[in-house]
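In: After the sequence you'll find the predicted model.
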Amino acid sequence: MKKAGMFLCLSLSLLPVAASADGPAVIVESVALQPVEYSPSMLGRVVAARRADVMPRVSGMLEDGLHCEGAMVEKGDLLFRLDPEPFQIQVASAEAGLMNARAVLKQAEAELQRVQTLRRSSAASQSDLDSAEANRDVAKSQVAAAQAQLKEARLNLSYSEVRSPLAGRVGKAEVTEGNLVTANSTLLTSVVQTHPVYVELAVSSGDILKRQRASGLPSAEEVYAELTLSTGETFSEKGRFNYMSPEVNQQTDTLLVRAEFANDNNQLIPGEFVRVRAGQVQPEQVLMVPQKAVQRDKDGYFVLVVSDDNIVSQRRVELGSKHNSLWAVASGLAAGERIISEGLQKVRVGDTVSVREE
């Protein structure tokens, strides 16, 4: 009887030890790659792909003003006309100057031929021949100068007609008929290209950095841009990202990103605000962890990892973007590792735990 009592006491004394060997019960999840579509939504502004301020290239009196304010124009369409008479006079004068220069050249060539004939018979000196050749060369240069003056005069005459430098929508007239305008100074109107158009948005440099560390920035071919208009409608055409600023704006800590959109129906108006969503052609495979498994202290984010021997250790992680209840992991974990998602309050680093997979 005494031996039986001793055996019972020994058995009872071992119960707590067996329980502690199992350790606290926790639920773990295996870190795995999951398909994730990176699709942030940001506010952007529509801007014209090209814009030109229309100014006269010659000075003069504005004879005919703009008759198509706000209309669509093609490159080369007539917008304004200056009084052409002063330029026509310059052309006529230059033509007369060219005729005179040619006549002088003809005379100089005839004189050279005469002196050459006399020189062969020693009736003219070498000095006479040299002078005749020089006069001929001077006359040639005068013809070339007269031709250049005529070309310039004709060019200025063509500039009396102010034409659109690009296809797009023309603005309002800044000057009306009867006013004197100055070359390369007086603003007549402006023309903005409306097809295609750009949408510019300022993206936080921190978001770009997180994205780059998480899975790298996708190429332009891997992403597309989608617009939501101020009316709530989705724009019918998808755009493509074609530019990202190489420098961070130090005042706003943002990077300028630009997308290009076709705008055949002129539905997008430069200056308006739109909402831009970046979508991916193919979802990426990214390491994901549940939000409830992530903890934070003064040094940053960390998770509790359970080894093959069920021993708990702390692991610092760098997080990327958040997707519903999951975090993308930029660094610190590998696929297949087990992390504690429930029961965090029960354990400490170094504990041996009883594991249940979720």
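Out: Okay, I see it.
In: only C-alpha atoms for contact and neighbour calcs from this point on.
Out: Noted.
In: where exactly do the helices run in the stretch 101-250 of the chain?
Out: Here the stretch 101-250 of the chain has its helices, by DSSP state H, counting those that start in this stretch, at 126-159, 205-215.
In: in the first one, what counts as buried?
Out: Of the residues in helix 126-159, those scored as buried under the neighbour-count criterion (16 or more other C-alpha atoms under 10 Å) are 128-129, 132-133, 135-136, 138-140, 142-143, 146-147, 149-150, 153-154, 156-159.
In: Remind me what it packs against, helices and strands.
Out: For helix 126-159, the elements it packs on are helix 85-120, judged by 3 or more C-alpha pairs under 8 Å, 6 or more residues apart in numbering; DSSP states H and E.
In: Check which helices and strands the helix it packs on sits against.
Out: Helix 85-120 packs on helix 126-159, going by 3+ C-alpha pairs under 8 Å, 6+ apart.
In: contacts for stretch 167-175?
Out: For stretch 167-175, the external contacting residues (C-alpha atoms under 8 Å, 6 or more residues apart in numbering) are 65-66, 68-75, 187-195.
In: can you tell me which of the residues you listed are in strands?
Out: Counting by DSSP state E, the contacts of stretch 167-175 place Met72, Val73, Thr189, Ser190, Val191, Val192 in strands.
In: dropping in the other structure now:
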Amino acid sequence: LLFFSSRKKDDEVELRLPVVRVENPSRGTIQSSVTLSGHVEAKSMIPVVPLVSGTVLDFPVQVGQSVKEGDVVARLDSEPFDQQVMQAKASYLAYENAFKRVERLYKGGNATEQNYDQSKAARDAAKAQYDLALLQQGYATVRSKSSGTVITVMSAKGSTAAQGQPVAVVADLSALVVNLKVPEKYYTLIAQNKDSLSISVIHPDSGESFSAEPGPIDPYVSPQTKTFNVECRLSGNVSLLRPGMFVKTKIVYKTFSNVPVLNQSIRKTDGSVYVLKDGKAEHLEIIPLAEDEINFAVDESYADFQFIVDGQNSVFDGQEVKIQS
């Protein structure tokens, strides 16, 4: 009778033990990465800037149009500059004729060296004014300084173009970049692994991934924002991406292959885990080698541990547990 009573109590105790499921880490590959948001930009965006002011008589380009270096973007009213050229030319020819007379007299000994130098200086000054007038006349035709696509226009036929103010912007849409503001805690990890970085840019609508190469990394961290800039240069066919698009960019800065891997779901809210040791649950604080949204990798020293993967939220450190069969 005592034997059966003791056996019954043992069975009751075993029934009250929390039931857990355990697993050993599996082997896998995991990447350390950071995902940030940014905007697509054209690496080369060149404003078309008139060097003189004037009324726009012709504006033969529009947004989306391809242009080559030297193509006409706008024609300004050249009449004021035409008048300047005629005046400057007349003045120059007059001074040139006067200089030639003084030069003949000087060579014949009938004019002083001072007369000669003064006449020559006046002729040279008039020639400089004439050259400047010709240059300004040429500036009335505003040309693109680069080849690319017109992405912005700030003027139109009949408007007034101001000296130094852009009338259009030309961008090279075959060379796109994403400039990321990366938190300072990643500086060493990214800077030291620049040559092995793997970068992918995600299209905002289709979710398609585009490869990118690392460009310049800022050699400093902004004290105001606590970030540094990383330029990501898109490669391959980027025809689906356009400047201004809001994209997510993933930078993989380290890859761990054939390492012990576990699912993130086994971790408690504080990141700790439970393992099975001598029939009891043991609480461990583990710093992952690397982690992503789904898995995390642990050191080789944990490769043979039995991790509690189910029931870990109902046990405490040192508690006996029952293994789910």
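Out: Thanks, I have it. This structure is a prediction, so every number in the text was calculated from the model and none was measured.
In: that older thread, of all the helices of the stretch 101-250 of structure 1, which one comes closest to Val289 of structure 1?
Out: helix 205-215 (12.6 Å; C-alpha to C-alpha).
In: Name the residues of the closest one that are buried.
Out: Ser205, Ile208, Lys210, Arg211, Arg213, Ala214, Ser215.
In: got these as JSON lines, with distance to Val317 of structure 1 columns?
Out: Output for these, formatted as JSON lines (distance: C-alpha to C-alpha, whole Å):
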{"residue": "Ser205", "distance to Val317 of structure 1": "20"}
{"residue": "Ile208", "distance to Val317 of structure 1": "18"}
{"residue": "Lys210", "distance to Val317 of structure 1": "12"}
{"residue": "Arg211", "distance to Val317 of structure 1": "15"}
{"residue": "Arg213", "distance to Val317 of structure 1": "12"}
{"residue": "Ala214", "distance to Val317 of structure 1": "11"}
{"residue": "Ser215", "distance to Val317 of structure 1": "14"}
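In: Leu201 of structure 1 maps to what in structure 2?
Out: In structure 2, the residue matched to Leu201 of structure 1 (TM-score structural alignment) is Leu180.
In: Just give me the neighbour total for its match.
Out: Neighbour count of Leu180 of structure 2, defined by other C-alpha atoms under 10 Å: 21.
In: That one and Thr249 of structure 2, how far apart?
Out: 8 Å (C-alpha to C-alpha, to the nearest Å).
In: Show me the common contact partners of the two, please.
Out: With C-alpha under 8 Å, 6+ apart as the test, Leu180 of structure 2 and Thr249 both reach Leu36, Ser37, Gly38.
In: List the ones among the residues you listed that fall in strands.
Out: Filtering the shared contacts of Leu180 and Thr249 of structure 2 for strands - DSSP E - leaves Leu36, Ser37, Gly38.
In: which residue in structure 1 lines up with the first one?
Out: In the superposition onto structure 1, Leu36 of structure 2 corresponds to Met42 when matched by TM-score structural alignment.
In: circling back: of the ones in strands among the contacts of stretch 167-175 of structure 1, which is the most crowded?
Out: Val191 (25 neighbours).
In: That residue matches what in structure 2?
Out: Checking TM-score structural alignment: Val191 of structure 1 goes with Val170.
In: and if you look at Glu161 of structure 1?
Out: Aligning on TM-score structural alignment places Glu161 of structure 1 opposite Thr141 in structure 2.
In: which residues touch Asp304 of structure 2?
Out: Shown in contact with Asp304 of structure 2 (C-alpha under 8 Å, 6+ apart): Asn24, Pro25.
In: Sticking with it, tell me its helix or strand.
Out: Assigning secondary structure by DSSP states H and E places Asp304 of structure 2 outside every helix and strand.
In: gap between it and Ser26 of structure 2?
Out: Distance from Asp304 of structure 2 to Ser26 of structure 2, counting by C-alpha to C-alpha: 10 Å.
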